[in-house]
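Engineer: predicted model, plus sequence, below.
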Amino acid sequence: MAVTEGWLYLACWLDLATREVVGYAMADHHRAELVVDALDMAHGRADSSPAA
């Protein structure tokens, strides 16, 4: 994605059962840190109860 100040990269984690985005991160680089940040967000939103 091009923005006025350069490139913006997006990493997102999807819940395949519900097709919901459960974590995402944006940065001006595409290093592993970007993906780890998205995973951390997804982990923080995790619901421990099983889906009905």
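Structural biologist: Thanks, I have it. Only a predicted model underlies this, so the values are computations on that prediction, with no experimental measurement involved. Numbering: from 1, shown residues only.

Engineer: only C-alpha atoms for contact and neighbour calcs from this point on.
Structural biologist: Fine.

Engineer: what helix or strand does the closest residue in space to W13 that isn't next to it in sequence sit in?
Structural biologist: Using CA to CA, 6 or more residues apart in numbering and skipping residues adjacent in sequence, the residue nearest W13 is G23, 5.1 Å away. In the assignment (DSSP states H and E), G23 maps to strand 20-27.

Engineer: before we move on, what about L10?
Structural biologist: If you go by DSSP H and E, L10 is part of strand 9-15.

Engineer: now do the buried residues in that strand.
Structural biologist: Neighbour-count burial for strand 9-15, counted by 16 or more other CA atoms under 10 Å, picks out A11, C12, W13.

Engineer: check it against this one:
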Amino acid sequence: MSTIQIVCALLGFGLMSWAMAVTKQYALVGAAMVCWAVVVLTQLLFGTPVV
């Protein structure tokens, strides 16, 4: 993963945390964060782009 991908991943987590605090849709945003984490971790661990 390049630096820009890591920055985008962190921004994605921050945005989802903010959305969770604002909308109070914890289940929905939590599910989105889990999916995002799976994508990021598979890219970090295996080095293969998911999309």
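Structural biologist: Sure thing, it's come through. Computed from a predicted model, the values in this text were never measured in an experiment.

Engineer: quick one: TM-score?
Structural biologist: Overlay of the two chains. TM-score (TM-score structural alignment, normalised by the length of structure 2): 0.37; 28 aligned residues with a CA RMSD of 2.2 Å.

Engineer: so what secondary structure elements neighbour the strand holding L10 of structure 1?
Structural biologist: Using 3 or more CA pairs under 8 Å, 6 or more residues apart in numbering; DSSP states H and E, the elements in contact with strand 9-15 of structure 1 are strand 20-27, helix 32-44.

Engineer: redo that, cut-off 6 Å
Structural biologist: On a contact count with 3 or more CA pairs under 6 Å, 6 or more residues apart in numbering; DSSP states H and E, strand 9-15 of structure 1 meets strand 20-27.

Engineer: relative to strand 9-15, how tilted is the strand it packs on?
Structural biologist: Relative orientation of strand 20-27 of structure 1 versus strand 9-15 (axes from the mean of the first three to the mean of the last three CA atoms, to 10 degrees): 160 degrees.

Engineer: between strand 20-27 of structure 1 and helix 32-44, how big is the angle?
Structural biologist: Strand 20-27 of structure 1 and helix 32-44 are oriented at 150 degrees to each other (the same axes, to 10 degrees).

Engineer: list of residues touching strand 20-27 of structure 1?
Structural biologist: For strand 20-27 of structure 1, contacts defined as CA atoms under 6 Å, 6 or more residues apart in numbering pick out L8, Y9, L10, A11, C12, W13, L14, D37, A38, M41, A42.
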